[in-house]
Every structure is written in C-alpha cells, then in structure tokens.
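In: using only what follows, build the 3D model:
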Amino acid sequence: MTGDYVTITTKARGKESWFLGAITDENARIAEMALNFLTKGEKYKTIDYENTKDADWQKNPIAYKIRMIVVTNKSKINLNMAPAGGTAISFEPIQ
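Out: Coordinates of the predicted model:
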C-alpha cells in the first residue's frame, strides 16, 4: 500500500458544521471532491486554506491563500495541493 494522498472529512459533534483536510506526497495534485456528505437542501459557507501556485515544500513552504465560497451537497470542488502540501476547509451552514 502506498500513501500518495489522503482526504478526510469530519462533522462537528451536535452541529451541522463540517471540516475537510487533505495532504499529498512530494507530487503536486488537484483532486476533485464531491460534497455529497453535506446535508441535502442546506447551503454552506466555506473557508478554504489552500496552497498557492508557487508553493513548494523546500523553496516556499508557507505560501497559501484563503478563499470563501458557498456550496451545497451537489457541489464539487478542486483541492489544489502543492508538492508535500495540502488544504483545510471548514463548512458552516448559512442560516
């Protein structure tokens, strides 16, 4: 078994908030993620911490950007990961 990359989601206890974390090996990658784990009919605001295009684990390890978007359980997002990088996303329901 090889460990090229991993993506994990978890739901906050007693809330409709979700969290996603992803990490990759020394290879950059873009992974498409379906958000069908989110509650049907709800809209969520995300806060996404992701690698920038010039991020590199040796030369530029702290290069990241923060983006916010609105998603539903029908949405798909791209997880942009630099070499040895990753992404972290929180999902908060919009009331």
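In: rest of the way, CA atoms for contacts and neighbours
Out: OK.
In: sticking with residue 89, tell me its helix or strand.
Out: Assigning secondary structure by DSSP states H and E places residue 89 in strand 86-93.
In: tell me what that strand is packed against?
Out: strand 18-24, strand 44-51, strand 76-81 (3 or more CA pairs under 8 Å, 6 or more residues apart in numbering; DSSP states H and E).
In: quick one more, to check against the first:
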Amino acid sequence: MCCLCQTRAWGGTKGKDWFLGAITDDNARNIDIKLDFLTQSVREEVLVYQDGKPTNRRNNPYDDVIETKIVAPDEVLSLSLASSGETAIQFKALD
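Out: Okay, the predicted model is just below:
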C-alpha cells in the first residue's frame, strides 16, 4: 500500500488479472497511477468503477461511473476521487 497525502491506493492479483483500489478523505482529489507494474508488451482491458463528476458525500454520494478502456504498461491512469470517494479497477490481459 502507498500513501498519497490522505489517499490510500493498493493493488493485487488473482490469476492473470490485476485489481487496484483507492480511497480518499473528505477532500476530492485527482491521482495518477503509473501502469508500469503491468506486463510489458501486453495490452490490458481496464474496467474502472469511480465517482461521477457531481458526486460528493453529502449531497450526491451514489453517482458512480463505470468505464472500459484499453491501456498499456507505458501509460498513466488518471483517477478523480470525490470527497470521501473511492475507485475500483480490474485489469484483464488481452494479448
């Protein structure tokens, strides 16, 4: 686990899939995750569950966005965490 100010991010594997989660405190923030932990020369399908744009813990705590995209190990995944927000990500190898 790494500490990014008042944000926690952690990851793990099950079989060939990677999983990553992140949470934050009362302050909304953006974090960038380097994907260099993924296998080189392998593209990954990423399923991202994260807070929607109007989300905040007091007025709209349940607006979530689910997004799918293709990434490679040389990319950076940018995440937006709402106040008291979280994200969950699954990486599935395509190659």
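In: contact partners of the strand holding residue 89 of structure 1?
Out: Strand 86-93 of structure 1 is contacted by residues 16-24, 42-51, 79-81 when judged by CA atoms under 8 Å, 6 or more residues apart in numbering.
In: with structure 2 overlaid, report how far it is off on average.
Out: For strand 86-93 of structure 1, the mean deviation from structure 2 after alignment is 0.5 Å (mean CA distance after the TM-score superposition for structure 1).
In: quick one: buried ones out of the contacts of strand 86-93 of structure 1?
Out: With burial judged by 16 or more other CA atoms under 10 Å, the buried subset of the contacts of strand 86-93 of structure 1 is 17-19, 21-24, 43-51, 79-81.
In: could you tell me where the strand holding residue 89 of structure 1 falls in structure 2?
Out: Under TM-score structural alignment, strand 86-93 of structure 1 corresponds to residues 86-93 of structure 2.
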